[in-house]
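In: next come a sequence and a model predicted from it.
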Amino acid sequence: MTLIRLSWAQGADTTVELPGYETPGAAGADLRANVPDGPVRIEPGARALISTGLHMEIPSGFEVQVRPRSGLALKHGITLPNSPGTIDSDYRGVVGVILMNAGNEVFEVTHGMRIAQMVVAPVQQATFDISDNLSATTRGQGGFGSTGVG
């Protein structure tokens, strides 16, 4: 199991639950809104940066991917416009989640609400080299829909 060290941001409400897995088989741990000054209203079509109140220390060789919660997406149209968002292992700032309201009604983010999920994933860095000859494949240069629909 990978250890992610957490610390509270200045001004955060330290009684908000830490990220957690809701079921034994869950891949994502829920992140919660830390908005002690009151709810944040997101108008239809708008987006807002919601603080988790947390700093993370992610081990080298890993990232944290931030993804939408399916229930919020289905019931309210709440999604993450940069999904999945990446938190790099060398980032130490406060973790924020960009929420977008793709629904038809105003959505209110309340203090302690589960707003997104985080997945810890291994990362491999590559080296890059220019070449005049790339290996051939059956697909070749076919892109966007070239393998068929559905």
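Out: Yep, it's here. Numbers count the residues shown, from 1 in each chain.
In: use CA for all of it now, contacts and neighbours both
Out: Fine.
In: what segments of this protein are helices?
Out: 70-76 (DSSP state H).
In: okay, pairing it with this:
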Amino acid sequence: MEKVVVKVVLEEGVQKPVYMTEGSAGMDVRANIKEPITLGSLERVLVPTGIKMEIPVGYEVQVRPRSGLALKYGISMANTPGTIDSDYRGEIGVIMINLSKEDFVITPGERIAQLVLGKVYQMDLVEGELSQTERGEGGFGHTGK
């Protein structure tokens, strides 16, 4: 698998994100909090990670929910996937949301999201007429349920 070098700065005590298996697309990232955070039903909170990155130009890092938290507890991200641009140098935060009816407790050091590196292409928008297709402007369920 191809590797891309990404510089990282970790706050004291923060574990470097790692791939949990050889074929993983995402690295697990952990909550950098001192005390547990209780996330009530339909509440959202920005959870710090203690991680800063220098992402190469032409790439982004996507922050994605963890499937286990989503399935077992209804925990997701309010802006999934979140995008970290190559020119951002601040701390990575995860906007977590509780979609269940039960409170969820985020504990210090808990794995809360995944970081996935992706190639980015910028668009060069050119005004003009669009070509015709069979679908046309049909969208939002136009083909059925």
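Out: Looks like it arrived, so ask away. Just so you know, these numbers come straight off a predicted model, no measurement behind them.
In: mind checking the TM-score on these two?
Out: Scored against TM-score structural alignment, normalised by the length of structure 2, the superposed chains reach a TM-score of 0.94; 143 aligned residues with a C-alpha RMSD of 1.1 Å.
In: counterpart of Thr143 of structure 2 in structure 1?
Out: Aligned counterpart of Thr143 of structure 2 in structure 1: Thr147 (TM-score structural alignment).
In: tally of neighbours for Phe140 of structure 2?
Out: Neighbours of Phe140 of structure 2 under the rule other C-alpha atoms under 10 Å: 8.
In: got a list of what the residue nearest the centre of structure 1 touches?
Out: Note on structure 1: the residue nearest the mean C-alpha position is Val66, at 1.4 Å, using C-alpha atoms, centre = their mean. Going by C-alpha atoms under 8 Å, 6 or more residues apart in numbering, Val66 of structure 1 touches Ser83, Pro84, Gly85, Thr86, Ile87, Val97, Ala116, Gln117, Met118, Val119.
In: could you measure from it over to Ile78 of structure 1?
Out: Per C-alpha to C-alpha, to the nearest Å, Val66 of structure 1 is found 14 Å from Ile78 of structure 1.
In: again, but for His55 of structure 1
Out: Distance from His55 of structure 1 to Ile78 of structure 1, by C-alpha to C-alpha: 24 Å.
In: higher neighbour count, these two?
Out: Counted by other C-alpha under 10 Å, His55 of structure 1 and Ile78 do not tie: Ile78 has more neighbours, with 25 against 18.
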